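Novice: no sequence on this one, just coordinates:
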């Protein structure tokens, strides 16, 4: 008898507390060893229409729902006794008559009965008999009416649900999708987002996605131990087109947080690596993100520690490595703090912050080598204007700064990128055949030129994944001006698989519906939908830091009591100066913390604590963004450093985007807190509680 794990079982398992998970896993091991269940307490679910649903006792309260036939045992669900039986009573296990794929199908009439017993919001009216009402001022729009019930069934939607969906509003249809088998739900969401799903996959392929056969104990153990990671690399139909596409030039995939851009990048890298003639670079802007990419790529590759023909590295990490290979020496790097100190000595009467920003954002990245070049430069990305006399005054200071670094054989990151770019630009043999860039919105001018020099000309050589709404580090510039034109080879993901509908809907208010780059390429966020629901995000205004500590601690404790593990909870603050406020919450709960600095990743049993700038790439079931005080978000020191209104506008926008990045790390639960007066961004986010 073969043993299978349904995706519904793995999802339910993650929601149990640690002790209950251990009991469920132990029972699963025993069932795999002996699927007949000798010594286990099997009970048929008589209240279910599915005659082959059974309950298996894991401990006094936890029950596993299995589907048992003569030749297969499928672990379908796990929960506390009453909830597990209720789940089974509302479902059947059957083959879809049109697609032939096995499905766990929730019964429409049972859902209606359950929903009718609870106090539901207007958006849930799909599941109750509508009361007579006057003719509405505007006719209700049924977005799936044109698709038709027959076509929906072609994609695995059960007949009863298909007939209901074609007479459902957008809100009702989205809620209905939560109750459909996975492949059917995905097709419905693609239709609702205005797209057309790919042709239905063969039944065997669909079943392989929803039901995983486990033949050995170590395979079962891996599946049970890492259900969360499994979802971080799972490829969904709306993403596949970008993985499989053949491009005749540089290409880019966009999408708001949680739509799976990184998943596309990972799968594209792995797929290209299957060709023995390839040598692929998968890269991103920081070492921690590169480390996370490597972990996910290993999971995607079946747990192997090395994926042949794929190198994973950060931009600067790769540049340092290539420099050392070419010269035999490690580059001597100089950072921002040293530049500020030196400019203070060179120009003691001028604004060191302005001079440093001008050097890092204009002089260094654009490789300005003379006063003549500086006079003619348009200063792309810097909104503040500088006249010719001002440029003539400050240029000698930049020249002196550079002369000092040259004498010490030092390089800034921009100069390091430029050195490697020059080294490879004239070489016929390149180190990579394909380059895939994740978090591409934070590419700067030197990084983009550096990467473009590392691969030969030709289609598919450059692929970018990013979101303009998450740009937090680099100023905008024209890619086309550097010879990288992705127009006509760009697309936007519209289905959010990571963040709940409630969190996504609220956080989208922080950003414009449409964002465009300096080449006129527009990223349209409208029409994005999430695949699951969750609690409404909360925002609390506290009287002082002690009050904030108490309220956030109570919120975190409620998440822990609900079965969320400490490592699945993140406490995020604007900068290092506010980390003590997050630490105070952990201290009140007697929990240890994991500081998310450098390559550190969440560890079992520890609360994760970090700053917004390092939040990229992280995902938690619950996130509290703390210390959102008026003078912290946006950061007062940045605001005070603005010299013009244009500079101030840019700061306010990037601070919004930074808060968006931090808050979208939350999958299911989100809390924002601050001490009065709180950040004015609260007005755009959620109603205070």
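Specialist: Sure thing, it's come through. None of these values were measured; they are calculated from a predicted model.

Novice: every contact and neighbour count from this point should use C-alpha atoms.
Specialist: Noted.

Novice: excluding chain neighbours, what is closest to residue 249?
Specialist: Counting by Cα to Cα, 6 or more residues apart in numbering, residue 249 lies nearest to residue 459, which is 4.5 Å off, once chain neighbours are set aside.

Novice: and the one you found, helix, strand or coil?
Specialist: Put simply, residue 459 is coil when judged by DSSP: H, G, I helix; E, B strand; the rest coil.

Novice: distance-wise, check residue 647 relative to residue 470.
Specialist: 18 Å (Cα to Cα, to the nearest Å).

Novice: more neighbours: which of these two?
Specialist: Neighbours per residue (other Cα atoms under 10 Å) separate residue 647 from residue 470, with residue 470 holding more: 24 against 17.

Novice: which residue ranges of the stretch 51-200 of the chain form strands?
Specialist: Along the stretch 51-200 of the chain, counting by DSSP state E, counting those that start in this stretch, strands occupy 53-57, 62-68, 72-80, 91-95, 102-106.

Novice: check the offset of the longest one from the chain's centre.
Specialist: Going back to what we said before, that points to strand 72-80. Computed by Cα atoms, centre = their mean, to the nearest Å, the chain-centroid distance of strand 72-80 equals 29 Å.

Novice: and if you look at the second one?
Specialist: The offset between the C-alpha centroid of strand 62-68 and the centroid of the whole chain comes to 32 Å, using Cα atoms, centre = their mean.

Novice: the last one too?
Specialist: Relative to its chain's centre, strand 102-106 lies at 28 Å (Cα atoms, centre = their mean).

Novice: for that strand, packing partners?
Specialist: Secondary-structure packing of strand 102-106 (3 or more Cα pairs under 8 Å, 6 or more residues apart in numbering; DSSP states H and E): strand 91-95.

Novice: alright, now check it against this:
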């Protein structure tokens, strides 16, 4: 890790310490004052760290639903080599004692707690016997006591104080389950005892220093830090993607007096903050909440994550990509728009045929560049007249156009638009323009309680105007989330173009990376390190931020070079199997620059007997299948291990000798940066000898 990126040690340590407090969000029962549960969970979390070989030998599930009951929950379920421990956490004022065969707290009879915890284990016993043929005595009921020292067995129930938990469960009991058995049991019990999270975000925060004091010096501070980090990162990636750091709680609950913005580099938790703010808005407003983005898949996955986080509120949060929202909105108004992307592309090809001998082709013979000019500048900025286009700014478009060249572009636009009208069809930009006109005429009813936009840097100006038009006025109405370093689509805008001004206390910049190992973060930032970028507020930022801190150090970048594509594919298959051995196929993703390459790798893995889910079909549900898709479709997602076969193709494809190459290269580097920064623990970069093993900034 370079000096540029090394955070102040004390600051980084304090940020990691705060993660214990974030369990108030992950296990919301803690937020209601059950501080003893926090102590007990911390003790058990320390067991969940991977062993020296990177294997997960212990799993801890917190706050799970009790099957067969309407609202009761199981505090904790610990699974490890000695067996399964169903833990009921207790914070009694009086010392637990046994009098005349009865469990008591002081003079109070608490024998009913014995029957209760015994009942809790029965669903586990039945499920394991039925599904895995595991005997019932592998499951142990445990009453765990915060603030007391106790170590005994009473009527088949283990009574343990918080100090005795780890030594007893991990040291005194014989191993009965293999690592594979532990994983299988965890998968079964995660279904039998589903997540139970029906509570609010915490109203108060409890400092980690206080936790250590109340615990009476039970653990060294580093034990607490390690336990918390291990517990957070050991969860399946879909659960990790909802992890809110304690330092971000204030942002989640903050009241903004007008439109607000959250920015920051990849991995700093912007999307997680947005998810939790959506939950807060659903709690505190009467109208629905709109959570939207440009790409189709991000809202789909976010909808599933919200259901895991708050099943009682998820139905009030409308997760839909901006084009899907526009189409639905127009349909609800009875406005027919025949959106047909394939047909529109065909009509543009015909329009370009009449122009391909023009000076535009000398600037760039690729029709895609001129199609983008129409989509993101003319239609994307809502330009209606030739003279307006002549004078218009073209943010994000690095190829300069003279007035005469702009006239030629306008001629192309008119030819294209005439063909669309003749066919009676619309393209994606038309869809947004018509939705904007209708929303301005009459906003949606009932109105939204809040509108949250993720990956806002990828929107066109028309799309930004649309979401602004449907957002409620006043406090907390509109939140924009994004990072100009991750802009992967052409075009651009400034907030002022949409009449938005976000300054002072309504703009947050996140500067701590919780996702990537330092080596991975360094490699991802190297790709864009030399760039200076204009942000949507008009300020200039560097590709490598100077004040970015990291919170953990485990991880690696693997570089592979082979002579042929076939050899590289064999290496990729071997790497997938190796990485999956530690945590399952569901922790691995193969991301490709082109869709054809992604389809080829998906077919390759299937032929090798490796389960695959393509990102087009991925819903955000935990699955033990390798995720395969393009860099663009991985936007907004993250994985423990990421393989990028042929990453230099993005850079080399941009170097065609055209005047627009600089712009193409910028977008390609951004896309590569996005793909690389999806990885948390392992980033695998594979090249063939037909391309340099370390292209440009990948070196």
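Specialist: Received it, and whenever you're ready, just let me know what you need. The structure presented is a predicted model; accordingly, all values stated were derived computationally and were not measured.

Novice: circling back to that earlier point, adding mean neighbour count and distance to residue 567 of the first structure, write the strands of the stretch 51-200 of the first structure out as TSV.
Specialist: Shown next, in TSV, are those (neighbours: other Cα atoms under 10 Å; distance: least, Cα to Cα, whole Å):
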stretch	mean neighbour count	distance to residue 567 of the first structure
strand 53-57	23	28
strand 62-68	24	23
strand 72-80	23	21
strand 91-95	17	33
strand 102-106	21	31
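
Novice: just send the ones you listed back as CSV, with distance to residue 369 of the first structure too.
Specialist: Shown next, in CSV, are these (distance: least, Cα to Cα, whole Å):
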stretch, distance to residue 369 of the first structure
strand 53-57, 74
strand 62-68, 69
strand 72-80, 66
strand 91-95, 69
strand 102-106, 65
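
Novice: for stretch 479-488 of the second structure, grab the matching residue range in the first structure.
Specialist: The aligned range for stretch 479-488 of the second structure in the first structure is 463-472, by TM-score structural alignment.

Novice: quote the end-to-end distance of that stretch.
Specialist: This stretch, stretch 463-472 of the first structure, spans 21 Å end to end (Cα to Cα).

Novice: which residues in the stretch 351-500 of the second structure form strands?
Specialist: So, for the stretch 351-500 of the second structure - with DSSP E, counting those that start in this stretch - the strands run 450-453, 478-482.

Novice: let me know which of those strands is tucked in deepest.
Specialist: When you average the neighbours per residue for each of the strands of the stretch 351-500 of the second structure (mean count of other Cα atoms under 10 Å), strand 450-453 leads with a mean of 26.

Novice: which residues sit against that strand?
Specialist: The contact list for strand 450-453 of the second structure (Cα atoms under 8 Å, 6 or more residues apart in numbering) reads 274, 278, 281, 285, 287-293, 467, 470-472, 476-481.

Novice: average offset between that strand and the first structure?
Specialist: Aligned to the first structure and superposed, strand 450-453 of the second structure gives a mean residue distance of 0.9 Å (mean Cα distance after the TM-score superposition for the first structure).

Novice: which bit of the first structure covers that strand?
Specialist: So strand 450-453 of the second structure sits over residues 434-437 in the first structure, by TM-score structural alignment.

Novice: so what corresponds to residue 384 of the second structure in the first structure?
Specialist: Per TM-score structural alignment, residue 384 of the second structure is aligned with residue 369.

Novice: oh sorry, the question was meant for residue 633 of the second structure
Specialist: Aligned against the first structure by TM-score structural alignment, residue 633 of the second structure finds its counterpart in residue 614.

Novice: among the strands of the stretch 351-500 of the second structure, which is nearest residue 212 of the second structure?
Specialist: strand 478-482 (35.4 Å; Cα to Cα).

Novice: for that closest one, what is the distance to the chain centroid?
Specialist: 15 Å.

Novice: which elements pack onto that strand?
Specialist: Packing contacts for strand 478-482 of the second structure, counted by 3+ Cα pairs under 8 Å, 6+ apart, involve strand 260-263, helix 270-284, strand 450-453.

Novice: if anything else comes up later, I'll come back, but that's it for now.
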